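Novice: okay, structure incoming, though there's no sequence with it:
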């Protein structure tokens, strides 16, 4: 054996040993359980139905999870900041109605319809932030109130009925059925938004300040961070992303939907964010874990449909997963359960 070969063998062995470590670092140790759960879910439903693990069904899962995925990604940001937005589903419903009504009333101009929806999202998010910051209302209570208010607004302006028809327009058709590099446009929108928010959280001062506010708002204030400005901005961001979700909902269904399609999205977004590792008290979380959780929920819901299980069980499963996620968080932090001895 030559000296060069002998020197190379330890290096190769070290590279082989470090490969699993690099994979673990890329995925994230906190997300391994999500990957394992996803593998188990896919294996079970593939065994029950051979058509489950096909490319066409994978695309169906991706498209079905897009709206909830967008809301879950931005919900993660809100939760990291130490708050919560329960009104995102209602905001998506208002934006959906506005996009279709503006489209119809402006001579079928899709860009004005989309702009109107985004504008409504900005206003809705800004109002949420104002109520929380200057009304000094708990974020859960404030957005629970606006959940009902925005839902009422959507029903009032639409008369409780679907509005308009947008599938005669090329842009809305492209959003609903188009492909980019073989992927549905809806999935591409989700990936672009998720990547942008991930980069913001991980590599910018804005992201570091969001983590700081959620981790310890007193220390963040003493460090000179304008917490009020950040909270309002985070809720405006939530409104904008909720509006994008509403636009996709409009394109998917062909009309503005005041409640159908947006009902229950707030629970899905919170469940995905919590499952993905976002600490409900703030300061921890990430987009990668949330996307894995969205994929897990989408695979589970699709699998239940494929094997013919009553769709009501999907809500049961989501509720159970949310409880499990919170229990895991409590155990990891070592917090005492209310009313129980330590």
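Specialist: Right, received. Where do you want to start? Keep in mind it's a predicted model, so treat the numbers as computed, not measured.
Novice: C-alpha from now on. contacts and neighbour counts both.
Specialist: OK.
Novice: name the helix or strand for residue 77, please.
Specialist: Taking DSSP states H and E as the criterion, residue 77 maps to helix 66-80.
Novice: buried ones in the next helix or strand after that helix, by neighbour count?
Specialist: For helix 66-80, the succeeding helix or strand toward the C-terminus, using DSSP H and E, is helix 88-105. For helix 88-105, burial by neighbour count (16 or more other CA atoms under 10 Å) applies to 88-104.
Novice: over to stretch 137-157?
Specialist: 139, 142, 143, 146, 147, 150, 151, 152, 153, 154, 155.
Novice: could you export those residues as TSV, including distance to residue 232 and secondary structure?
Specialist: Below are the buried residues of stretch 137-157 laid out as TSV (distance: CA to CA, whole Å; DSSP: H, G, I helix; E, B strand; the rest coil):
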residue	distance to residue 232	secondary structure
139	11	helix
142	13	helix
143	13	helix
146	15	helix
147	17	helix
150	18	helix
151	21	helix
152	23	helix
153	21	helix
154	23	helix
155	26	helix
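Novice: what's the angle from the lengthiest helix in the chain to helix 88-105?
Specialist: Ordering each helix of the chain by length in residues (DSSP state H) puts helix 227-253 first. On the basis of axes from the mean of the first three to the mean of the last three CA atoms, to 10 degrees, helix 227-253 is oriented at 60 degrees to helix 88-105.
Novice: what's the first helix or strand after helix 227-253?
Specialist: That would be, after helix 227-253 and using DSSP H and E, helix 265-275.
Novice: angle of the helix or strand following that following helix against helix 265-275?
Specialist: Counting by DSSP H and E, the next helix or strand C-terminal to helix 265-275 is helix 287-306. Helix 287-306 and helix 265-275 meet at an angle of 120 degrees, taking the same axes, to 10 degrees as the criterion.
Novice: who touches the helix or strand that helix 287-306 is followed by?
Specialist: Where DSSP H and E defines the elements, the next helix or strand beyond helix 287-306 is helix 312-333. The contact list for helix 312-333 (CA atoms under 8 Å, 6 or more residues apart in numbering) reads 267, 268, 270, 271, 274, 275, 279, 297, 301, 304, 336, 337.
Novice: the first one - how many residues pack around it?
Specialist: By the criterion of other CA atoms under 10 Å, residue 267 has 20 neighbours.
Novice: ok, residue 177 - contacts?
Specialist: Counting by CA under 8 Å, 6+ apart, residue 177 touches 184, 185.
Novice: A further structure is provided below for comparison with the first:
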């Protein structure tokens, strides 16, 4: 019975795939298991994990957020502009977080009060955020001054703590807090209930609109954290940055067992999904597989994950 429950867990399939693929790559190419390569995987995965944690909340609640890539770019531009103007690091970071949370609030307002489908509302925000990023930056990259006083900010994207990349530690903290929120709070139970059956949740006395509003705000907040880390890693705010990040975040959640119909998923599964995608890209580079075929592999993986989830439900 215990093994049956383990197999039915959303994160079981991505965990098995991740362990199997990592073992095969380690045996085939010893360079894969080198600390430097594993550290690179950590850097590459950190921002997607941070974005995907908030995206998972939205997906479990029965929605979707297509604007995270553009919001990430807007947050990066705002943060870099303030630093380039020699404003305090704390002001730049807080402003970036507020921009992300504000975009999430607008998304939530449009979905709840405006009764606009999440796909359309966030698609509109995708265009608005990207346009604002281009306007504020005058369609140019905004470089952060390479001065000693800005080193603490740049460390957020390039530094290490006890040998572990700081971006990966930030992503781990965000993912852990989000998982705890989902698993051990009343709000987490409400998120699953709203995603499972919105009308039943409403009739049960759950404040559906408040729950939806909050998940979009949290998604905007995690996106802002990812945007700040990305800006610190590159030392530049890119108005064209974050392209296709929304698809990567959604793919990580789906591969991790989240259902696009809502009511099912976990942040643990999402993290495993993001790591699996990163290992596939890294292994493909080691095996000299062209980038075009890497995209084919990742796309096929998303489709297989959905098919597997449907098969598992029928069996259950």
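Specialist: Structure received. All of these numbers come straight from a predicted model, not from anything done at the bench.
Novice: on that earlier part again, in structure 2, point out the residues matching the helix holding residue 77 of structure 1.
Specialist: Mapped onto structure 2 using TM-score structural alignment, helix 66-80 of structure 1 spans residues 46-60.
Novice: after superposition, how close is that stretch to structure 1?
Specialist: Compared with structure 1 after the fit, stretch 46-60 of structure 2 shows a mean deviation of 0.8 Å (mean CA distance after the TM-score superposition for structure 1).
Novice: sort out which residues of that stretch are buried, please.
Specialist: 46-60.
Novice: that older thread, mean deviation, the longest helix of structure 1 versus structure 2?
Specialist: Compared with structure 2 after the fit, helix 227-253 of structure 1 shows a mean deviation of 0.8 Å (mean CA distance after the TM-score superposition for structure 1).
Novice: please tell me how far the spatially most central residue of structure 1 sits from residue 144 of structure 1.
Specialist: Central residue of structure 1 (CA atoms, centre = their mean): residue 72, 1.6 Å from the mean position. For residue 72 of structure 1, the distance to residue 144 of structure 1 (CA to CA, to the nearest Å) stands at 17 Å.
Novice: one more: residue 289 of structure 1?
Specialist: Counting by CA to CA, the gap from residue 289 of structure 1 to residue 144 of structure 1 is 25 Å.
Novice: hang on, the earlier thing: from the buried residues of stretch 137-157 of structure 1, which is closest to residue 225 of structure 1?
Specialist: Nearest to residue 225 of structure 1 among those: residue 139, at 19.4 Å, using CA to CA.
Novice: which residue in structure 2 aligns with that closest one?
Specialist: Per TM-score structural alignment, residue 139 of structure 1 is aligned with residue 118.
Novice: contacting residues for residue 206 of structure 2?
Specialist: residue 190.
Novice: how is it assigned, secondary-structure-wise?
Specialist: coil (DSSP: H, G, I helix; E, B strand; the rest coil).
Novice: structure 1: which residue goes with that one?
Specialist: By TM-score structural alignment, residue 206 of structure 2 lines up with residue 225 in structure 1.
Novice: now residue 92 of structure 1. Nearest residue, chain neighbours left out?
Specialist: residue 246 (4.2 Å; CA to CA, 6 or more residues apart in numbering).
Novice: mind listing what residue 70 of structure 2 touches?
Specialist: Contacts of residue 70 of structure 2 (CA under 8 Å, 6+ apart): 126, 127, 129, 130, 241, 242, 243.
Novice: among those, which one lies nearest to residue 164 of structure 2?
Specialist: Of all the contacts of residue 70 of structure 2, residue 242 has the smallest distance to residue 164 of structure 2: 23.9 Å, by CA to CA.
Novice: what's around the closest one, how many residues?
Specialist: Residue 242 of structure 2: 23 surrounding residues under other CA under 10 Å.
Novice: ok, and the closest non-adjacent residue to it?
Specialist: residue 69 (4.4 Å).
Novice: what of residue 245 of structure 1?
Specialist: Closest to residue 245 of structure 1 by CA to CA, 6+ apart is residue 67, at 5.0 Å.
Novice: ok, residue 172 of structure 1 next?
Specialist: Excluding the flanking residues, the one nearest residue 172 of structure 1 by CA to CA, 6+ apart is residue 251, at 5.1 Å.
Novice: is that neighbour in contact with residue 178, as I believe?
Specialist: No. Contact criterion CA atoms under 8 Å: residue 251 of structure 1 and residue 178 do not qualify, at 10.9 Å.
Novice: looking at those two, which is more packed in?
Specialist: Set side by side, residue 251 of structure 1 and residue 178 show more neighbours around residue 251, with 26 against 15, by other CA under 10 Å.
Novice: map the more buried one onto structure 2.
Specialist: Mapped onto structure 2 by TM-score structural alignment, residue 251 of structure 1 lines up with residue 232.
Novice: ditto for residue 148 of structure 1
Specialist: In structure 2, the residue matched to residue 148 of structure 1 (TM-score structural alignment) is residue 127.
Novice: in space, what's closest to that match - neighbours in sequence excluded?
Specialist: Using CA to CA, 6+ apart and skipping residues adjacent in sequence, the residue nearest residue 127 of structure 2 is residue 70, 7.5 Å away.
Novice: counterpart of that neighbour over in structure 1?
Specialist: In structure 1, the residue matched to residue 70 of structure 2 (TM-score structural alignment) is residue 90.
Novice: state the distance from its match to residue 233 of structure 1.
Specialist: Counting by CA to CA, the gap from residue 90 of structure 1 to residue 233 of structure 1 is 19 Å.
Novice: please apply the same query to residue 25 of structure 1.
Specialist: 31 Å.
Novice: so for the two, which residue has more residues nearby?
Specialist: More crowded of residue 25 of structure 1 and residue 233, by other CA under 10 Å: residue 233, with 17 against 11.
Novice: what number of residues lie near the equivalent of residue 326 of structure 1 over in structure 2?
Specialist: Mapped onto structure 2 by TM-score structural alignment, residue 326 of structure 1 lines up with residue 306. By other CA under 10 Å, the residues close to residue 306 of structure 2 number 18.
Novice: so whatever helix or strand residue 120 of structure 2 lives in versus helix 245-255, what angle?
Specialist: According to DSSP H and E, residue 120 of structure 2 maps onto helix 118-137. For helix 118-137 of structure 2 against helix 245-255, the angle between stretch directions is 140 degrees (the same axes, to 10 degrees).
Novice: alignment lookup: residue 160 of structure 2 to structure 1.
Specialist: Per TM-score structural alignment, residue 160 of structure 2 is aligned with residue 179.
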